[in-house]
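I would like the atomic coordinates for the input below:
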Amino acid sequence: MRSTHQVSGFAFAVLGAVCFSFKAIFVKLAYRYGVDAETLLALRMGYALPFFIAMGFSISYREPRALSRRDLLMLLVLGVTGYYLASYLDFLGLRYITAALERLILFIYPTLVVILSAVFLGKRIARAMLAPMLLCYIGIGLAVSHDLDLSHAGSNVALGCLLVFGSTLSYATYLMLSGEEVKTLGATRVAALATSVACVLSLLQFVLMRPLASLAQPWQVHALALAMALLSTVLPIWLIAVAMRRIGASATSMIGTLGPVLTILFGWVFLGESLGAIQLFGAGLVITGVVLIGRMKD
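The predicted structure is shown next:
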């Protein structure tokens, strides 16, 4: 029984990594139909919101706990940093860079958590961390150089990298701040409630920035936004939560290192993105650095 429990945990972790890896692919495919970032984000979050509300109610029913004023404030902050701002900057950045490069930049978030924790929480950065962190940034540099070589609009690639780096920084801030809330409320409840906040903010942003007529998009855009909401937002959050309960956070995070490789592969298959040796070598450095950091933190 225990073996079956663990096997299913590994399967959920792998499937969660696959689902997350498709997000950038869905975004890039939707952009081919001329939709803007604000509308696409609103569609994604609008389709996902009912599921997160249901998830939040389900958890609250099974594990009732009153939310304090501090909890509500922190969930608002976490929703802004972890899901709203991180998602919006990511969508903007994907206008200019490949899905593969986007995923690699997002994947360096553990290095930013270490740096932010040192700056704001006074946690010392161990010397052993420096080499893996350097590996990550050398790998990103190689991947960026690969995209710059293929692009005649280097400034656009640089802008896209900056926007996605901002997304990564926002998500790292969320992780740094969420520790206490996760201990108190549980990871799934925090994710469901914080994401619900982000969904509402994304819809408000759309109302303020775009006319309602912008929702009249081709059916393909709605289909991709729905797929993004279900397959790359709601489902993987649930899958990863279950995997962590069954095989632990360390094993789940190690399986998550499949993400960049899968996105590079999916970008090549579905978007026709180039697959170069320098890019793959850079991806290998980033993954190695993140794995080493993960082991040291454990």
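
CA atoms for contacts and neighbours, from now on please.
OK.

buried set for the lengthiest helix in the chain?
When the chain is parsed with DSSP state H, its longest helix is helix 154-185. For helix 154-185, a neighbour-count test (16 or more other CA atoms under 10 Å) marks 154, 156-178, 181, 185 as buried.

now do that helix: which elements does it pack against?
Counting contacts by 3 or more CA pairs under 8 Å, 6 or more residues apart in numbering; DSSP states H and E, helix 154-185 is packed against helix 69-78, helix 86-93, helix 99-106, helix 109-121, helix 127-150.

helices or strands next to the second one in the packing?
Contacts defined by 3+ CA pairs under 8 Å, 6+ apart place helix 86-93 against helix 37-62, helix 154-185.

please name whichever of those is nearest to S196.
Nearest to S196 among the helices and strands packed on helix 86-93 is helix 37-62; the distance by CA to CA comes to 5.9 Å.

on contacts alone, who are the packing partners of that closest one?
On the basis of 3+ CA pairs under 8 Å, 6+ apart, helix 37-62 makes packing contacts with helix 86-93, helix 187-209, helix 219-229.

picking that back up, any chance of the helices and strands packed on helix 86-93 in a markdown table, plus distance to D147?
A markdown table is the format used below for those (distance: least, CA to CA, whole Å):
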| stretch | distance to D147 |
| --- | --- |
| helix 37-62 | 22 |
| helix 154-185 | 7 |
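
next up, for comparison:
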Amino acid sequence: MMTGNDSAITDNTFSNNRFIRNGLLIAVLAAFLFSTKPILIKFLYQLGMEPVPLMWLRMMLATPVYLVVAVFAWKRSQQTLAVRDIAAAAAIGLLGYYLASYLDLLALQHISAQFERVVLYAYPTFVVLLGALFFNQPLSGKILLPLVITYAGLLLMYSQELSSSQSGDNPLSGSLLVLASALAFAGYILLSKTVIQKTGSLLFTSIAMTSAAIATAVHHQIQQPLALPQYDSQVWGLLILLALFATVLPSFLTSEAIKRIGPARASMTGILGPVITSILAIVFLGEALSLTGLAGMAMVIWGVALLAR
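The predicted model follows:
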């Protein structure tokens, strides 16, 4: 016979399991939305857009949402923020959301969406290496095997990229650009940890994104005067999807997933990213995936999973 205490324990267990399950579903949805970004960018390139205007319009559409969230987070903050912390968040945002994004957009002009997503997925390995080189973080011998597996997989993916490249593509330049993007984002991860602890994740992300938006606007102004371009409804529709559904929404979903299930469980769903992007690229962009590329992708996912564990 079940007692009142037993019933309460059962209810709590069911509630906790449902909370975790919902957190995992949120993390999976965030991974799916993030995975659509290179597909949308490729479509916009096919419609004649250039990297800097694309990046500017994406940030212009996304920034108002982040500003609203920043005001909300600021009002809810229980501590007084120092000017140096706000300045640090803005500076780090330039690294992670301006420089890394710009290099990534340049890379997508020369390489496939699949290869871009796999290289970016491998950024935790760069976090480990940069942490050892510049932040005195210990480099354990246990991570050597995951690093070897990951980079061997990247080499296999690069060999497919060379064999499937078309006229006008430049796989070497694209690969170097996306590697530089991954390195910039790894630096962002390393530098942001301390500042996020002081500002909170919502306010930090909003400040960082706003800083990157301002930098992008200045970059665009240097190239050509800022003016709202006359694009057709198809281009604007893709830009709105890119800004809101492939940038803003998954960033907040990821924060919610981390709050519900923790960073370790949330990061595990990142394994789905390269797989989802590959499927979308094959279906919508007509990209090929050979057995060599598939093996390379599997090795990268395996290596990063080992490193995370």
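
returning to that earlier point: mean deviation, the longest helix of structure 1 versus structure 2?
Average distance, helix 154-185 of structure 1 versus aligned residues of structure 2 after superposition (mean CA distance after the TM-score superposition for structure 1): 1.2 Å.

gap between that helix and the chain center?
8 Å (CA atoms, centre = their mean, to the nearest Å).

same question for stretch 258-273 of structure 1.
Using CA atoms, centre = their mean, the offset of stretch 258-273 of structure 1 from its chain centre is 16 Å.

give the aligned range of it in structure 2.
On structure 2, the counterpart of stretch 258-273 of structure 1 by TM-score structural alignment is residues 272-287.

what's the answer for stretch 136-143 of structure 1, then?
Mapped onto structure 2 using TM-score structural alignment, stretch 136-143 of structure 1 spans residues 150-157.

ditto for stretch 194-210 of structure 1
The aligned range for stretch 194-210 of structure 1 is 208-224, by TM-score structural alignment.

report the buried residues of that stretch.
A208, M209, T210, S211, A212, A213, I214, A215, T216, A217, H220.

what's next to that stretch, contact-wise?
52-53, 55-56, 59-60, 63, 66-67, 89-94, 97-98, 226 (CA atoms under 8 Å, 6 or more residues apart in numbering).

likewise for stretch 99-107 of structure 2?
41, 51-52, 55, 116, 173-178, 180-182, 184-185.

equivalent analysis for stretch 267-285 of structure 1, please.
By CA under 8 Å, 6+ apart, the list of residues contacting stretch 267-285 of structure 1 from outside reads 25, 28-29, 98-100, 104, 135-136, 138-143, 146, 260-261, 264.

quick check: ChimeraX command selecting the buried ones in those.
Those of the contacts of stretch 267-285 of structure 1 that count as buried under 16+ other CA under 10 Å are selected in ChimeraX with:
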select :25,28,98,99,100,104,135,136,138,139,140,142,143,146,260,261,264
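
what is the burial count for the nearest residue to S214 of structure 1 once chain neighbours are set aside?
Of all residues not flanking S214 of structure 1 in the chain, T39 sits nearest, at 6.8 Å (CA to CA, 6 or more residues apart in numbering). By other CA atoms under 10 Å, the residues close to T39 of structure 1 number 25.

T39 of structure 1 maps to what in structure 2?
Using TM-score structural alignment, T39 of structure 1 sits opposite P53 in structure 2.

now R246 of structure 1
Match for R246 of structure 1 (TM-score structural alignment): R260.

look up how far I20 of structure 2 lies from the match of T39 of structure 1.
From P53 of structure 2 across to I20 of structure 2, the span is 40 Å (CA to CA, to the nearest Å).

ditto for L139 of structure 2
32 Å.

cool, F134 of structure 2 as well?
36 Å.

between the two, which has more neighbouring residues?
Shown here are F134 of structure 2 and I20; by other CA under 10 Å, I20 has more neighbours (17 against 10).

ok, the closest residue to the more buried one other than its chain neighbours - contacts?
Closest residue in space to I20 of structure 2, ignoring its immediate chain neighbours: I261 at 5.8 Å, by CA to CA, 6+ apart. Contacts for I261 of structure 2 (CA under 8 Å, 6+ apart) come out as I20, G23, L24.

just give me the match in structure 1 for the last one.
Matched to structure 1 by TM-score structural alignment, L24 of structure 2 sits across from F10.

secondary structure element holding its match?
Using DSSP states H and E, F10 of structure 1 sits in helix 2-21.

does anything pack onto that helix? Which helices or strands?
Using 3+ CA pairs under 8 Å, 6+ apart as the test, helix 2-21 of structure 1 ends up in contact with helix 235-247, helix 249-255, helix 258-270.

average offset of it relative to structure 2?
Mean deviation for helix 2-21 of structure 1: 0.8 Å (mean CA distance after the TM-score superposition for structure 1).

spatially central residue for structure 2, please.
F34 (6.5 Å; CA atoms, centre = their mean).
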